[in-house]
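**Q** fold the following for me, if possible:
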Amino acid sequence: MFGSVLGAFKPSPTSFVGHAWRIPWRLSKTRKANVRKRLRDVDNVIDVLSASGVECKQLTLAQALPKEHEMSTRDKYTTFSRTAKNHRKGVHKVPHFTKRPIPRTTPAGF
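**A** Prediction:
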């Protein structure tokens, strides 16, 4: 009875299953390479700005952060999460992780 009444809003098998897409369990080689490339690009921007003579508080804080080649793999590919086990989760599990800055350090006390 409901199928004829609801018409186009009839539930499909996909709606009963859950997500149609999945987040991969681990980062692939190409995704890791892209993360490293994004970190290097940010390092280059910080270097160019500091060489140009611009001074501001955020630039000073950014210069204090470790560069991509100085970071451990743990810091490159995982990010801090209060709810995750061991307080770390893969950077690819963060929504829109390619558009957000990757935190380069863990908060103090963790």
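**Q** from now on I want contacts and neighbour counts done on CA atoms only, so please keep to that.
**A** OK.
**Q** so the residue sitting nearest the centre point of the chain, which state does it fall into?
**A** In the chain, the centroid-proximal residue (C-alpha atoms, centre = their mean) is Phe97; its distance is 2.9 Å. Three-state call for Phe97 (DSSP: H, G, I helix; E, B strand; the rest coil): coil.
**Q** let's see this one next to it:
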Amino acid sequence: MFGAFRPSLAAQGGLLWKNPFRMSATRKANVRKRLKAVDDVIAAVAESGVKCKALDEALALPKESEMLARDKYTVFSRNAKGYRKSVHKVPKFTKSTNRTSPPGF
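**A** The predicted structure is shown next:
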């Protein structure tokens, strides 16, 4: 394109997703809220009398109130420095069942 609206080098490249290094207090509160919502759904399904392997595995996971802060806000990542990665950099963290880390991490 020519004229005033031609793409510049800065517009064509650069950082696409701007994730902050640390999680803000609001993001942490939202993570806790989502974890509590997942706990409520698991409890409601368990009370309904449904029996399945996935429900048994979900009931074995720790609840939000029982989790350490390290496990609430970070997940194990074999590629990350220190083997921990912040959950705000993980897509759909609460939909995956990785509330526990491998032994030793």
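**Q** and the TM-score between them?
**A** TM-score of the superposed chains, computed with TM-score structural alignment, normalised by the length of structure 2, equals 0.84; 104 aligned residues with a C-alpha RMSD of 2.4 Å.
**Q** quick check: the counterpart of the residue nearest to the centre of structure 1 in structure 2 vs Ser86 of structure 2, distance?
**A** Under the alignment (TM-score structural alignment), Phe97 of structure 1 pairs with Lys92 in structure 2. Separation of Lys92 of structure 2 from Ser86 of structure 2 (C-alpha to C-alpha, to the nearest Å) stands at 12 Å.
**Q** is there a neighbour count for Pro62 of structure 2? I'd like the number.
**A** Residue crowding around Pro62 of structure 2 was assessed by other C-alpha atoms under 10 Å; the count is 13.
**Q** and Lys72 of structure 2, by the same measure?
**A** 22.
**Q** now the strands for structure 1?
**A** For structure 1, strands defined by DSSP state E occupy the ranges 78-80, 88-90.
**Q** residues in contact with the first one?
**A** Think strand 78-80 of structure 1. Here strand 78-80 of structure 1 makes contact (C-alpha atoms under 8 Å, 6 or more residues apart in numbering) with 87-91, 102-103, 106-107.
**Q** again, but for stretch 11-28 of structure 2
**A** Stretch 11-28 of structure 2 has contacts (C-alpha under 8 Å, 6+ apart) with 73, 86, 88-89.
**Q** please flag which of the residues you listed sit within helices.
**A** Tyr73 (DSSP state H).
**Q** from the contacts of stretch 11-28 of structure 2, which is closest to Gly49 of structure 2?
**A** Using C-alpha to C-alpha, Tyr73 is the member of the contacts of stretch 11-28 of structure 2 that sits closest to Gly49 of structure 2, with 31.7 Å.
**Q** that closest one maps to what in structure 1?
**A** Using TM-score structural alignment, the equivalent of Tyr73 of structure 2 in structure 1 is Tyr77.
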